[in-house]
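**Student:** attaching a predicted model along with its sequence, questions to come.
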Amino acid sequence: ALLLLALPADANGVPAGVLVGYGAVLLAAAADGARRGLRARLPLGATARRLALPLAVVLLAAPAGATVAYGAAREEAREEAFQQSLLARIDTADALVKAREGADFAFSERDYRTALDTYERVALDHPDSRAAKLVPERMDAYFASVSTPYAQKKYCEAVDPLTHLRSLPDSVDKGVLGNRADGLDDSLARSLYECGAAEFGRGAIQSSYGSFTELASLFPTSEHIGKVERLVGDGLRKAAAPLGEGSASDPCATTEQVRKQRDDVAGLKGYALAGPVADAGRAVQKGAFSCGAKQFRDGLYSEAVTSMDRYAKDYPDSPQAAHARTISIAAQIADHEPAAGKKLPPATAPGGSRMPMVVSNDGKESVELLYTGPVTGKITLEACGTCENYGTFRDVVDPDAKPCGGPSSKYPKATLRLPAGTYHFLQRRAGGGFAVAGETKTSKASVEPGYTYTNCLYVTTVR
């Protein structure tokens, strides 16, 4: 009955209740045997009686030997169960790796790390187990699974998993990892380049520069550094070419795009791109001037002033800086008198004789006089300390007062020397910029050879 209950041997052994019951049966049998033996009167000879002791030894040895044999079988069963549990852990880790193969690494990393930790713990904690002997093969499968995007040439998707594999020597036991992480530098460098190049090709410039920046940071001597320099440099020169050639249909938008791209390229660390950046800078300079000129021709005078003032500020040593300032002046006049914007001011002043025009200020505030025609410019006249505005109150006090009627020496004045031609003038409070209506005055005058001209500015109070 005991054999039927105990066999085959289980890792947990025979239930304790069965053993206790069996022990009780043995004790009862022994007591009954002692009782019967002590009382028995057997008609046996001395020879037969001498067999009692060996028989007793056999009877004792049989269960004792069986107990030892059973214990050995139980330990074997216990070891087998333990081995099976380790193999089950390996199988569970294998299932995680298989399920995540080719999936987005951001969502798979946790499961991958769980599987990797299982392999490492089994190999280190139970090195002689059957499961531990499977770990090298499983580690090869792990690397193959994680690097699937690279094998499929999905380079952008390969960057994160390759970065993970490359970092394993810092966290995984060398005996478990082996040399599997060797050679990943080349794979990661290629992935960063190919990913950045693909992004660059479809216009995702910022994303591509992120990949290129990481490439230069991690692998400054990689062969892919030169490829990036050629790719980015040629791309910048291509983008800037319409500005340099003057063929951009929208020089304002193109200039801003190239300016931003140039600044981004200049910010790429670890690359020799000074040449393309300088070329793009020269193209941006030409584009900035073309932008302001086009705005002027299109009647966008306020925008033209902003563009040309910026040009003169950004490129003060440019041969076109002076021309930019004259276009800005003409645009300010044209903003109040559109007839002044029919054509760009000339880049160079005409030759020939010039006629003097003496401009005086009969006003108690300083004023600016802007003019454009054959030549364009601006002068500022200081305030007349003894002058008053003309208007109702002054007419009552001094009804005979006439604008600019005092002695010439009384007024602040300046002399312009103007070539013959038609001029547009804008008078405004000094420093007023784009003054509001009522604070400016426009006028038009013709300058002819052989004459001297005077122009006196004054302020009339609104009645």
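**Tutor:** Received the coordinates, thanks.
**Student:** from here on, just use CA atoms for contacts and neighbour counts.
**Tutor:** Fine.
**Student:** tell me which helix or strand Ser446 sits in.
**Tutor:** Per DSSP states H and E: Ser446 is located in strand 440-447.
**Student:** after that strand comes which helix or strand?
**Tutor:** Heading C-terminal from strand 440-447 (DSSP H and E), you reach strand 453-458.
**Student:** how far off strand 440-447 does that next one point, in degrees?
**Tutor:** Orientation check (axes from the mean of the first three to the mean of the last three Cα atoms, to 10 degrees): strand 453-458 against strand 440-447 gives 170 degrees.
**Student:** who does strand 453-458 touch, helix- and strand-wise?
**Tutor:** strand 355-362 (3 or more Cα pairs under 8 Å, 6 or more residues apart in numbering; DSSP states H and E).
**Student:** ok, and for the strand it packs on, which residues are buried?
**Tutor:** 355-357, 359-362 (16 or more other Cα atoms under 10 Å).
**Student:** do the same with stretch 140-156
**Tutor:** In stretch 140-156, the ones that count as buried by 16+ other Cα under 10 Å are 142-143, 145-150, 155-156.
**Student:** repeat for stretch 221-231
**Tutor:** For stretch 221-231, the neighbour count (16+ other Cα under 10 Å) marks 224-225, 228-229 as buried.
**Student:** among these, which ones are in helices?
**Tutor:** Mapping the buried residues of stretch 221-231 onto helices (DSSP state H) picks out 224-225, 228-229.
**Student:** residues contacting the most centrally placed residue in the chain?
**Tutor:** Closest residue to the average C-alpha location of the chain: Gly210 at 5.1 Å, with Cα atoms, centre = their mean. By Cα atoms under 8 Å, 6 or more residues apart in numbering, the contact set of Gly210 is Gly196.
**Student:** one more structure, for comparison:
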Amino acid sequence: MNTETKKCALCAEMIPIEASTCPYCGAKYDVTIQGYCSQDHRVVTADERGLCPTCGGPLIDIRVESHHLEKPLAAPQPVTPSPTPPVEAAPTAQPVQSESTSKKSWRARLEGSLSLPLVVGLLNLNGLGLGYLYLRKWRRWFGILFVDFLLFLMAAGFNTSKNPPLWAGILGVWLLFQALNGWWRARKLYSFERSHLERHLPFAFYAAVVILVVECVGFFLFRQAGQKAFEAAKTAYEAGDCTTARTYLGDLDTIYRFTLIPELAQAENWSMECNILENASLIAEEGDYDEAIQEYARYLNKYPQSGLVPIAQEGASGAYQAWATKLREEGAYEEALLKYEALASSYPNTQAGTQVNTWIAETYMGWATKYKEEGEYATAIEKIDELLHDFPDTPSGVNGKDLASEIYAEWADQLLQAEDYGEAFRKYEVIVSEYPNTPAASKFDAVLNDLIETGTEALADGRHCQAVMIFEALYAGGYLPEAESSIDLADTLFNCGQEEFAAEKYDEAIAHFEALITNYPDSPLVGQAEAALVDARVAQMKVAGTGELPPPLESGWTTPGTSAVVISNDSPERLEFLFSGPDSKSFIMEPCETCINYMFSPIFCPEKGPSMTVSVVPGTYQVVVRAIDDSSITPWSGTWELADGRQYFNCFFIVTRLQ
């Protein structure tokens, strides 16, 4: 039995919805009852009892349509009062019944206004094609699901974050198409198809509404979660914490990719930035510093305005610093300096950039120490000089003076062992003058005293050359005490020169003979030194290579006990003659002013130039003649046998041969 009511159009009393006549005013209604019986017979009847005319069973799932037909011809007759109190005619619960009935009437009106196209459209509006499922259009429903899947793949492949409004529009158009197509498909159904589908319209309607509400609320919460993830990623990104940021950015790129929030594109850029930075950091940790620096540079070129630029700069400078440190540990100091210079020029404002001068100074310090240990003292001093000149205020620059003095001291000790006393003193002079407050400078007096003692012992023991070298160095540096400044080294110089001459050390012998002649002109050894000097020079020139000098021609007689040689200089050059033998001597002849160089040797001696007669003790002489002012002229040398009491003649001219 249907309990729904309706309000009478004339008397406004509430009467049963299936009533065809108002019991209060007699108003008439056209009532049609539609529904199904328990045997699933479709019934359309005006029987207020609501029974199936076929099987007599009660109707279920009924729909009642009631339309007012006409007004009553006479005023309604009041109900005859009964002896009982009039309360029975107007029950006191009437207002409550009216309110409940009104609520049921609202729901009935809502459900009564439903139509199959509307409900199908609402079911399709959720995007799952449920309207087609309700219509039992299986192929169309599967088609909708397939298109949904294709759209999902397209959205995932083309990345909705790059253009959220576009994909929101595509989704909206697709949902609207489904709704309109479902509405249109439902309208095209035949009446016998629609009649059975309309039995569950209210349920389908409520289901569609619930699904839409759940989808809308779920999508709203989904977007809110995506927005929160973005805010968390933004906070971590701005703090430079890419590790934390990437956790949220990864969620935005996967879980929340379809939230369609406009910030997804920005999040994708941040993710790419963090990927580059973390990749560069990992490469640097693996020791591939060159690749890491290039990766940081790629980031800086691609994102010059990014908020993570300082972090990238710090990472690149750190890679340079680590690379240079590794090279220093391997002893590749020059390459390490190149990395430090690149760091200083490219990233001067980074933390590493502010400390690079200290590291460069340490590199020079280590480089100098390496050369010192290898005994390459000159190169070590070069590196220390660069350190002290360019980075004097660094800790290494302050300590560099001590290291420099140590290098000079070791260098001087090595020179002392090699008996190069003069050069050793020069190293100590540098220590005393430039690094006076270093430990090495304080040791100089002890070294000096030891050297004086060694020189004195050498004099006493006849170690002439060692004594000469020591005291020459002491004299030159002004370090010889006054008590010993008058030491006569003439004999020592002569003997040292003789020892060196015998050992064929002609350059050293010449130097010592010349020192004796120059420094001790009053020494009785000067004459011997001059002769020995000639012998040494002749031997030196013969070793260097000379032309052949033929013996002179006998030209007459001279005083017995002597030999005489008449020499004519027929060349335009000054000539020096060196006679090394029993009476070693040297002399110089002036050039011939009118003589020339010959292309071919003349048949006879021209005898146009100055001449000189040289008297010597008879014997065998090694003779060398050289042009003093033209080193391109090859000296001549030869052996002359000069007999007692004989006179000889020789003239000298220059023959120029074409090369």
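**Tutor:** Arrived safely, thanks for sending. In this text, all values refer to a predicted model and were calculated from it rather than measured experimentally.
**Student:** TM-score for the pair, please.
**Tutor:** Once superposed, chain against chain, the TM-score is 0.52 (TM-score structural alignment, normalised by the length of the first structure); 358 aligned residues with a Cα RMSD of 6.4 Å.
**Student:** before we move on, back to that, okay, and which of the buried residues of stretch 140-156 of the first structure map to helices?
**Tutor:** Judged by DSSP H, helices contain the following of these: 142-143, 145-146, 148-150, 155-156.
**Student:** picking that back up, which pair of the ones in helices among the buried residues of stretch 221-231 of the first structure spans the longest distance?
**Tutor:** Within these, two members stand farthest from each other by Cα to Cα: His224 and Glu229, at 8.7 Å.
**Student:** possible to save the buried residues of stretch 221-231 of the first structure as a markdown table with distance to Lys286 of the first structure?
**Tutor:** Listed next are those as a markdown table, based on distance: Cα to Cα, whole Å:
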| residue | distance to Lys286 of the first structure |
| --- | --- |
| His224 | 33 |
| Ile225 | 30 |
| Val228 | 27 |
| Glu229 | 24 |
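**Student:** among those residues, which one sits closest to Asn179 of the first structure?
**Tutor:** Closest to Asn179 of the first structure, out of all of those and judged by Cα to Cα, is His224, at 24.3 Å.
**Student:** contact partners for the closest one?
**Tutor:** 189-190, 193.
**Student:** swap in 6 Å and give it another go.
**Tutor:** His224 of the first structure is in contact with no residue at all, counting by Cα atoms under 6 Å, 6 or more residues apart in numbering.
**Student:** for it, give its distance to Lys238 of the first structure.
**Tutor:** Going from His224 of the first structure to Lys238 of the first structure by Cα to Cα, to the nearest Å gives 21 Å.
**Student:** ditto for Phe105 of the first structure
**Tutor:** Using Cα to Cα, we find Phe105 of the first structure at a distance of 36 Å from Lys238 of the first structure.
**Student:** who's more crowded, these two?
**Tutor:** Phe105 (22 against 14; other Cα atoms under 10 Å).
**Student:** check the mean deviation of stretch 187-195 of the first structure from the second structure.
**Tutor:** Compared with the second structure after fitting, stretch 187-195 of the first structure has a mean deviation of 2.0 Å; criterion: mean Cα distance after the TM-score superposition for the first structure.
**Student:** tell me, that stretch lands on which residues of the second structure?
**Tutor:** Mapped onto the second structure using TM-score structural alignment, stretch 187-195 of the first structure spans residues 359-367.
**Student:** that stretch: how far from the chain's middle?
**Tutor:** Offset of stretch 359-367 of the second structure from its chain centre (Cα atoms, centre = their mean, to the nearest Å): 21 Å.
**Student:** which stretches in the stretch 401-550 of the second structure count as helices?
**Tutor:** 421-434, 439-442, 444-461, 464-477, 490-502, 506-519, 526-544 (DSSP state H, counting those that start in this stretch).
**Student:** deepest-packed of these, please.
**Tutor:** Of those, the one with the most neighbours on average (mean count of other Cα atoms under 10 Å) is helix 490-502, at a mean of 22.
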